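**Student:** Let's see this in three dimensions:
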Amino acid sequence: MRITVKTGLLFALAWILVKMSMYWSGMIDSQIPGTLINIFFLLLSISVGLYLSKTQKKEATNGLSDIKDGMSAGLPYTLVISLFLYFFYGNIDREFTDHKISERLATTEKMLAEPGEWEDFKDANPDYETYSKEQFLKEERTKIEAANNPRSILIMSLLGGLMLGTLYSILVTAIYRKLIFR
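**Tutor:** Now for the predicted structure:
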């Protein structure tokens, strides 16, 4: 197995351990620290994997092969993390999605409860002109549930991780080629 793939898997395992320790310690209330650590570990896996790959190779490489090496660290990381999040929110922390759904519905209901807001909303959105508040809330609930289920989290995590991994690979390659490996 290539050193870049091993690095991606190692950082993915480290993030899973951090996420589970946050869950077991009760620090999981806010999603922000886990997400920021996830993004940082993705950057670290690409940086460390590319550095180890460059120091291991004796011959000169071009920029595209360096970007490919960075992506070969970021892709396994993203796949493992996305699959873990799917199982985590589907089997381990089911209350998280229920909490997010009820939180967003409460925000929508609070907004519509203010005098004149429902009429202003219907004026701004002609598609909902014939809807009652109850019909609108029922449709919103369906949309919110579709956006906050484990499958949607898997897809968003894969898309975001692949986009960030590509961007990080390009940036880290550019920085390494300009500053470290001249």
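**Student:** From now on I want contacts and neighbour counts done on CA atoms only, so please keep to that.
**Tutor:** Noted.
**Student:** tell me the contacts of the residue nearest to the spatial centre of the chain?
**Tutor:** The centroid of the chain falls nearest to Ser157 when counting by Cα atoms, centre = their mean (3.8 Å). Remark: with contacts taken as Cα atoms under 8 Å, 6 or more residues apart in numbering, Ser157 is in contact with 78, 81-82.
**Student:** go with 6 Å
**Tutor:** By Cα atoms under 6 Å, 6 or more residues apart in numbering, the contact set of Ser157 is Ser82.
**Student:** Second input sequence below; structure requested for side-by-side comparison:
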Amino acid sequence: MKTSVKFGLIFAMVWIIINMVCFLTGISRDAFFILVLLNLFMLLSSISVGLFLTKKEKNWEKGIFPDDFKTAMQGGFVYAILISVFVFLYHWKIDNSIIDGLRADWVAAIHESIPNEEAFVEYQEKDPSWQDEDYDGYIEKQEDQVYGNISPRSIFFMHMLGLSMIAFIYSFGATVIMRRIVLRDAK
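**Tutor:** Model (predicted):
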């Protein structure tokens, strides 16, 4: 197994274990923001350590930029895929309290922005697409959209796209730093 792929696996497993420990201790909802930041740090670590140790295995030969970038991306994409699949399974089967909380917050925001039929009539004047709709129908459609937009599947796609884009940026940065700073005196 390639070194960069191996470290993508290792760092993904470390984040998954930390996330499960937080769930088992009951602090997963409170530690949500910290876990997101830790996720980004683990992604950067998997890319950087994988690239660094791959270059070390190759006796620090300089090579070409696309090869180093590809090596960095391998660890990043393995990490992104594993974490995305885990997050989907986590929110679908293990703990859906975070998704339920997000949905409740959005529904509350809908009810706060248009609390009654008088406010809905004012809204209809601003947005003609709701002219033929009544207040209850509007609220029902908005709540259906919330439940469709915040689901384990949508969280999976957001993680996959977000982590892949961030892996691309991190891989580019790690490769530039590796070539410009670490390998500046290489053969």
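**Student:** Trace the residue nearest to the centre of the first structure over to the second structure, please.
**Tutor:** In the second structure, Ser157 of the first structure lines up with His159, judged by TM-score structural alignment.
**Student:** returning to what we had before: once aligned to the second structure, how far is the one helix or strand the residue nearest to the centre of the first structure maps to on average?
**Tutor:** For Ser157 of the first structure, the host element (DSSP states H and E) is helix 150-175. For helix 150-175 of the first structure, the mean deviation from the second structure after alignment is 0.8 Å (mean Cα distance after the TM-score superposition for the first structure).
**Student:** do the same with stretch 7-19 of the first structure
**Tutor:** Stretch 7-19 of the first structure sits 0.4 Å off on average (mean Cα distance after the TM-score superposition for the first structure).
**Student:** Could you pull out the buried residues of that stretch?
**Tutor:** 7-13, 15-16, 19 (16 or more other Cα atoms under 10 Å).
**Student:** what do you get for stretch 74-93 of the second structure?
**Tutor:** 74-91.
**Student:** same deal with stretch 89-100 of the first structure?
**Tutor:** 89-90, 96-97.
**Student:** For it, grab the matching residue range in the second structure.
**Tutor:** By TM-score structural alignment, stretch 89-100 of the first structure lines up with residues 91-102 in the second structure.
**Student:** Report the buried residues of the helix holding Ser157 of the first structure.
**Tutor:** 150-151, 153-154, 157-158, 161-162, 164-170, 172-173.
**Student:** ditto for stretch 109-118 of the first structure
**Tutor:** Those would be Leu112, for stretch 109-118 of the first structure by 16+ other Cα under 10 Å.
**Student:** Give me the distance from that stretch to the chain's centre.
**Tutor:** 32 Å (Cα atoms, centre = their mean, to the nearest Å).
**Student:** what do you get for stretch 56-63 of the second structure?
**Tutor:** With Cα atoms, centre = their mean, you get 32 Å for stretch 56-63 of the second structure.
**Student:** same deal with stretch 134-150 of the second structure?
**Tutor:** For stretch 134-150 of the second structure, the distance to the chain centre is 25 Å (Cα atoms, centre = their mean).
**Student:** what's the matching range in the first structure for it?
**Tutor:** Going by TM-score structural alignment, stretch 134-150 of the second structure sits over residues 132-148 in the first structure.
**Student:** Can you give me the buried ones in the matching stretch?
**Tutor:** Applying 16+ other Cα under 10 Å to stretch 132-148 of the first structure flags 137, 141, 144-145, 148 as buried.
**Student:** Closest one of those to Leu42 of the first structure?
**Tutor:** Set against Leu42 of the first structure, the nearest of those by Cα to Cα is Asn148 (23.1 Å).
**Student:** Helix or strand: which one has the closest residue to that closest one other than its chain neighbours?
**Tutor:** Leaving aside its chain neighbours, Asn148 of the first structure sits nearest to Thr97 (5.9 Å; criterion: Cα to Cα, 6 or more residues apart in numbering). Remark: Thr97 of the first structure resides in helix 94-113, with elements defined by DSSP H and E.
**Student:** Can you show me the helices along the first structure?
**Tutor:** Along the first structure, the segments classed as helices by DSSP state H run 3-25, 32-56, 63-87, 94-113, 117-124, 133-147, 150-175.
**Student:** With distance to Phe181 of the first structure added, can I get these in TSV?
**Tutor:** Output for the helices of the first structure, formatted as TSV (distance: least, Cα to Cα, whole Å):
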stretch	distance to Phe181 of the first structure
helix 3-25	17
helix 32-56	8
helix 63-87	11
helix 94-113	45
helix 117-124	56
helix 133-147	44
helix 150-175	9
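**Student:** Looking at these, which is nearest to Arg182 of the first structure?
**Tutor:** Taking the helices of the first structure one by one with Cα to Cα, helix 150-175 is closest: 10.2 Å.
**Student:** Tell me how many other residues crowd the counterpart of Pro66 of the second structure in the first structure.
**Tutor:** Counting by TM-score structural alignment, Pro66 of the second structure corresponds to Leu64 in the first structure. Neighbour count for Leu64 of the first structure, taken as other Cα atoms under 10 Å: 12.
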